[in-house]
Structures are given as structure tokens and as C-alpha cells.
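In: Provided below for reference: sequence and predicted model.
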Amino acid sequence: MPIYYIHNKEIKGRKTMTETLELKDIAKLMKKEMKIKYPDIKISAKTKNGFIWVTLFLKEEDYRAFDYYELSDKDKRFVINKLDIGCIEHNLDRIRGYLSEASVLNQKGQEIVDSINIFLEQYNYDNSDVMRDYFDFGFASNIDYEFV
């Protein structure tokens, strides 16, 4: 959890307490904590060149969205944009057809991805300034998932 310092009104994450940790150590900590929180999923984490790749192996029947109504608003917009359709009501069959082939997470699966993102960002920092084309960050991450 982030630590709140009242005297200077800054929020500092775990990164300030663990600046000596290597990227591999952060990946190991993430795997350990997620295994405790979600014991039924398999997690793979690889590190290279300042990047963490996380792959979740999820049971299809538990984490995959099979119906349009299971999706978040963000995912609904993604499906509509992907299909390039204007009117939703007349194209639900087409949407369901796309979902039968697509790998889209349901809310339960999205919560896992969000919790991993939150965990990783506690160890990261970003002092970048895009207006000056200046990049200074701890590491980049990518979370992917596969259904088994």
C-alpha cells in the first residue's frame, strides 16, 4: 500500500522503501503475493531490459466473458469498434459471434489484471516529461493472459 506523508503531501509507494530491489526480485514478490491472493491461477513473470512480462494462465470457464452483457463498458466499446458497427441493438448476433472467437476477460479476470497493475506500480516510478521528450521510469510492464 502507498504511504502518505502529511508534511509534504506526497504519496510514496513501496519503491522508496525498496530502491535496491532488482527487477527480478520485484517479479518474484509479485508472483508470491498474487499466488496468495489467487491460488487457483498460474502466473509466469519474465524480466528483460527493464521490462516485466506477466502471463496469466486462467481457467476458461471461470474468467472468460462469453456474453456481451458480461463485459465492462470499456470492453463493450472495444468490441463495437472492432466490429465497426454503429447500432448495437441490431447487431447483437454479430457481437455474440465475435465473442465466441475472442478472448475477452470477464469482471473477475479483469480484477486480477488490475490488482497486478496496482502491485507493480507500487514499485515503479515515472518522472517522464513528454513535453520535453524526457523519459525516466523504473520499468515497463505488460500483462497478458491465456485460457487453459
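Out: Now that the structure is in, tell me what you want to look at. On a predicted model such as this, the values are computed, not experimentally measured, just so you know.
In: going forward, measure contacts between C-alpha atoms and count neighbours the same way
Out: Fine.
In: how near is the residue most central in space within the chain to residue 128?
Out: Residue closest to the mean C-alpha point of the chain, counted by C-alpha atoms, centre = their mean, is residue 113 at 3.7 Å. In this view, residue 113 and residue 128 are 24 Å apart by C-alpha to C-alpha, to the nearest Å.
In: Could you check how far the residue nearest to the centre of the chain is from residue 94?
Out: Residue 113 is 27 Å from residue 94, by C-alpha to C-alpha.
In: elements contacting whichever strand or helix holds residue 114?
Out: For residue 114, the host element (DSSP states H and E) is helix 107-122. Where contact means 3 or more C-alpha pairs under 8 Å, 6 or more residues apart in numbering; DSSP states H and E, helix 107-122 is packed against helix 23-37, helix 60-63.
In: Of these, which is nearest residue 47?
Out: Between residue 47 and these, the tightest spacing by C-alpha to C-alpha is seen for helix 23-37, at 6.2 Å.
In: Output the contacting helices and strands for that closest one.
Out: Against helix 23-37 (3+ C-alpha pairs under 8 Å, 6+ apart) you get strand 42-48, helix 107-122.
In: go again using 7 Å as the cut-off
Out: Secondary-structure packing of helix 23-37 (3 or more C-alpha pairs under 7 Å, 6 or more residues apart in numbering; DSSP states H and E): strand 42-48.
In: Identify each buried residue in the strand it packs on, please.
Out: 43, 45, 47 (16 or more other C-alpha atoms under 10 Å).
In: and here's the other structure:
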Amino acid sequence: MIMKTSHFTNIGSLAELKRAYRRLALQYHPDRGGDITIMQQINLEFGKLYAVWKDRRDVSETLTGYENDYSDASAREYTEFVYNEYRWRGRNYKGQRVPEIADLIRTWLRETYPRYRFSVTRDGYGSIRIFLMSADFEPFAKDSGIIYHDVNQYHIDSDSVLTDRAREVLSNIRDFAMSYNYDNSDVMTDYFDTNFYLSLGIGKYNKPYKVVLPRLDCKGKKAEVFRHPEGKAHKAVRQALGKARFGFLDSHKFHGELILGEDTYSRTGERFFWPKTYSSAKTAQKRIDKLEQAGIRCELTGCGEGVIRFIGYTPVTEHQLETERQEYAEAYKAWQEKHQLQTV
């Protein structure tokens, strides 16, 4: 008796059914780029045919090697065995945890792309985020008009926003990172077990991608550049603020007040100033304490999602900042005069 369905044809024994199922699993397994919907349909058809053939003693004319393939398993158990057998595991995975893998990726990026700058961070316990922040090439298509972009690791080759060089670099990074991953997930039963989830991108919403051309060594004397050491007060303020700054909001509620926030960008490069909000007074106070240590007087204002308002500098800090500004201006003026005399 020969049986067939939409996916199984010319099935004449249980061994032939198992062989056909394995071939289909290799073709449509989600971990190998297959279609989960088709795989689910294949499992349904396999279950029906398995019920027909499991107790029959029909034997193929030639041995296939599948006669004793999980011989005592039910249809469901057999599909689970095969599904797990064909799951994906990276060639470099040897039980490393996510923090260790993130460090390995950072080291590899520094060695492989020494002139490029990356941001490699962990988001929680099971995610690694890799962003290309600067390099010597344009990563976006000419007509895209964007300055940062989140990249789907599964569709790098078909991402029309990216240039060929960007696709090449990101594909190489993805392949290296995923070589330390494993995936025991079963999306058909909503079971997820993977070492880490990978996110890729070029630039960020608060720090756009930057093209940085390599410096060429010029013969002869190089042009002088003015340099002056950063003052202690300016350095303390800069370190206390970090990536944030005090700026004005387009808000009637905080009209004319300087609020702590950060600059963000749309994908097309439009800049926005976004306030840092605090739902916890305790968390806000930690930030205020850090700012006050640098001589910045500020306070938490607003209810619910509060913001930090700038009051002013302490008298000592204000005096130090002004002194350092004057020292900088005088040093720059002296440098200009000296430079002009040398070029006359």
C-alpha cells in the first residue's frame, strides 16, 4: 500500500515515513531558516500517517537505516526527538555565560575592526546589543536620509537601507556573535531556551552614526592645534552630567526653566531635547547628590514623573568656572598672537 499527503508521497513503510519526515524537518526546521507554519502542517500529516504505519510490518525492498529510528516512540515523541536533534548550536559555544561572551565579542571587534567604534552592551541577563557607532564608510543608502538604524539579524542581506559594506560588516559580526549561542527553543509549543538574544544596529537615537576617515600622515611640519588643560570645575561638571545637559523644554509647565535631559534624534537627523523623568524621589535624589557634589544646585520638581530643575551653581563653583573661562581665553589669545607672528 502506497500512501501520500501534500508533503509525504510514495510512503510504503514506517521506515520510509521516518526518512521523509527527517528530510522535511531539515528543509523546514525554523532554526535552519524554514517556515514554522509549514513545519506544523508536516507534523500533523506525520501524526496521521504514523498512526497508520506504526503497527504494520511492511518493509521496504531496500534497507534505509530508519527501520529502528526511535522505534518505541509515539508520533509526538518522534517529532520532538528529530526537532531537538536538528536544533542549532554555535561552533564556539562551550557553556559560556552571556557576560563572558560579551567580553569575547568586544575583544574580537577591537582586533578585527581596530579603526571602527562599537557599543556592546547587555540588556538584562539574556540579550547582547551590538551597535556600530563610527567607521570609515557610509553605511546607509544615499536616498535613505537616516542617521541610525536597527538591523534585523535575519534579514541583513535584504535590508535595502544598508550599503554593501555595511551588510558585509554586520553579517560578519552576527556570525561571530552567534557562534557562541545555542537555541533549544520550540516555537511550536511556545517554549524558548536560548543562550542570548542578539540585537544589531548602526548608530543610536541619542548618538547618531559618524563617518570617521583615517588620518593620513603628511610629510613636513604639521599644523599646530591649540590645546589647553580642562579646568577642575569644568571637568567635575562634565563628569556629573555625563551624557545629559540642562536645557529648555517646549512646555508651558516648565517655560523658562532649565531641565535635566538628553538630546535625541529622529532617524532623519532632527534633534530633540528630551527630559529625564523620575518616578522615584529616591532615584532622583541620587542624581541630585551627584550634581551637587560638582557644585550644581538643583531640585526635583513636578508630581508623578518628576524632572530635575537647574537652580544655579554654588558661589565657589561659579567663581571657579569663571576663572577657568578667563584662563582659557587668555591662553587662546596668547597662542593666536604667537601663531600669527610665526606665520608672518
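Out: Cool, got the structure. Computed from a prediction, not measured in an experiment: that's the story for all the values here.
In: picking that back up, mind listing what's buried in the helix holding residue 114 of structure 1?
Out: So, applying 16+ other C-alpha under 10 Å, buried residues of helix 107-122 of structure 1: 109-110, 112-113, 116, 119-122.
In: Quick check: of those, which lies closest to residue 141 of structure 1?
Out: For those, the nearest to residue 141 of structure 1 is residue 120 (8.1 Å; C-alpha to C-alpha).
In: what lines up against that closest one once you look at structure 2?
Out: For residue 120 of structure 1, the aligned residue in structure 2 is residue 177 (criterion: TM-score structural alignment).
In: how many neighbours does the closest residue to that match other than its chain neighbours have?
Out: Excluding its sequence neighbours, the residue lying closest to residue 177 of structure 2 (C-alpha to C-alpha, 6 or more residues apart in numbering) is residue 105, at 6.5 Å. Around residue 105 of structure 2 there are 19 other residues, counting by other C-alpha atoms under 10 Å.
In: counterpart of residue 105 of structure 2 in structure 1?
Out: By TM-score structural alignment, residue 105 of structure 2 lines up with residue 30.
In: Name the residues of stretch 14-33 of structure 1 that come out as buried.
Out: For stretch 14-33 of structure 1, by 16+ other C-alpha under 10 Å, it's 14-15, 23-24, 26-27, 30-31.
In: and the two most separated of these?
Out: Maximum distance among those (C-alpha to C-alpha): 16.9 Å, for 15 and 31.
In: about what we covered before: can I get the buried residues of strand 42-48 of structure 1 in JSON lines including distance to residue 3 of structure 1?
Out: Listed next are these as JSON lines, based on distance: C-alpha to C-alpha, whole Å:
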{"residue": "43", "distance to residue 3 of structure 1": "27"}
{"residue": "45", "distance to residue 3 of structure 1": "26"}
{"residue": "47", "distance to residue 3 of structure 1": "26"}
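In: What is the nearest of those residues to residue 54 of structure 1?
Out: Nearest to residue 54 of structure 1 among the buried residues of strand 42-48 of structure 1, with distances taken as C-alpha to C-alpha, is residue 45, at 4.5 Å.
In: What distance do you get for that closest one to residue 94 of structure 1?
Out: 36 Å.
In: same thing with residue 72 of structure 1?
Out: Taken as C-alpha to C-alpha, the span from residue 72 of structure 1 to residue 94 of structure 1 is 18 Å.
In: Same question for residue 26 of structure 1.
Out: 42 Å.
In: One more: residue 52 of structure 1?
Out: 36 Å.
In: Of these two, which one has the most company?
Out: Higher neighbour count among residue 52 of structure 1 and residue 94: residue 52, with 20 against 14, using other C-alpha under 10 Å.
In: in structure 1, what residues pair with the helix or strand harbouring residue 233 of structure 2?
Out: Residue 233 of structure 2 is part of helix 232-241, with elements assigned from DSSP H and E. Under the alignment (TM-score structural alignment), helix 232-241 of structure 2 falls on nothing in structure 1.
In: Which strands or helices does the next helix or strand after that helix pack on?
Out: Sequence-wise, the next helix or strand downstream of helix 232-241 of structure 2 (DSSP H and E) is strand 245-248. Judged by 3+ C-alpha pairs under 7 Å, 6+ apart, the packing partners of strand 245-248 of structure 2 are strand 258-265.
In: Helix or strand next in line after the strand it packs on, which one?
Out: Downstream of strand 258-265 of structure 2 (by DSSP H and E), the next one is strand 271-275.
In: ok so, going back, any chance of CSV for the buried residues of helix 107-122 of structure 1, columns distance to residue 61 of structure 1?
Out: Converted to CSV, the buried residues of helix 107-122 of structure 1 look like this (distance: C-alpha to C-alpha, whole Å):
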residue, distance to residue 61 of structure 1
109, 11
110, 14
112, 15
113, 17
116, 21
119, 26
120, 27
121, 29
122, 31
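In: show me the contacts for the closest residue to residue 179 of structure 2 other than its chain neighbours.
Out: Leaving aside its sequence neighbours, residue 179 of structure 2 sits nearest to residue 90 (C-alpha to C-alpha, 6+ apart; 3.9 Å). Residues near residue 90 of structure 2 by C-alpha atoms under 7 Å, 6 or more residues apart in numbering: 178-182.
In: Run the chain-centre distance for the helix holding residue 114 of structure 1.
Out: 5 Å (C-alpha atoms, centre = their mean, to the nearest Å).
In: Which residues does the next helix-or-strand element following it contact?
Out: Once helix 107-122 of structure 1 ends, the next helix or strand along the chain (criterion: DSSP H and E) is strand 140-147. Strand 140-147 of structure 1 has contacts (C-alpha under 7 Å, 6+ apart) with 50-60.
In: Go again with 6 Å.
Out: Contact with strand 140-147 of structure 1 is made by 51-60, as judged by C-alpha atoms under 6 Å, 6 or more residues apart in numbering.
In: Which entries within the residues you listed meet the buried criterion?
Out: Buried, going by 16+ other C-alpha under 10 Å: 52, 54-58, out of the contacts of strand 140-147 of structure 1.
In: which ones among those are found in strands?
Out: Counting by DSSP state E, the part of those found in strands is 52, 54-58.
In: In JSON lines: those, plus distance to residue 135 of structure 1.
Out: JSON lines is the format used below for those (distance: C-alpha to C-alpha, whole Å):
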{"residue": "52", "distance to residue 135 of structure 1": "17"}
{"residue": "54", "distance to residue 135 of structure 1": "23"}
{"residue": "55", "distance to residue 135 of structure 1": "26"}
{"residue": "56", "distance to residue 135 of structure 1": "29"}
{"residue": "57", "distance to residue 135 of structure 1": "32"}
{"residue": "58", "distance to residue 135 of structure 1": "34"}
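In: Please consider this matter closed, and thank you.
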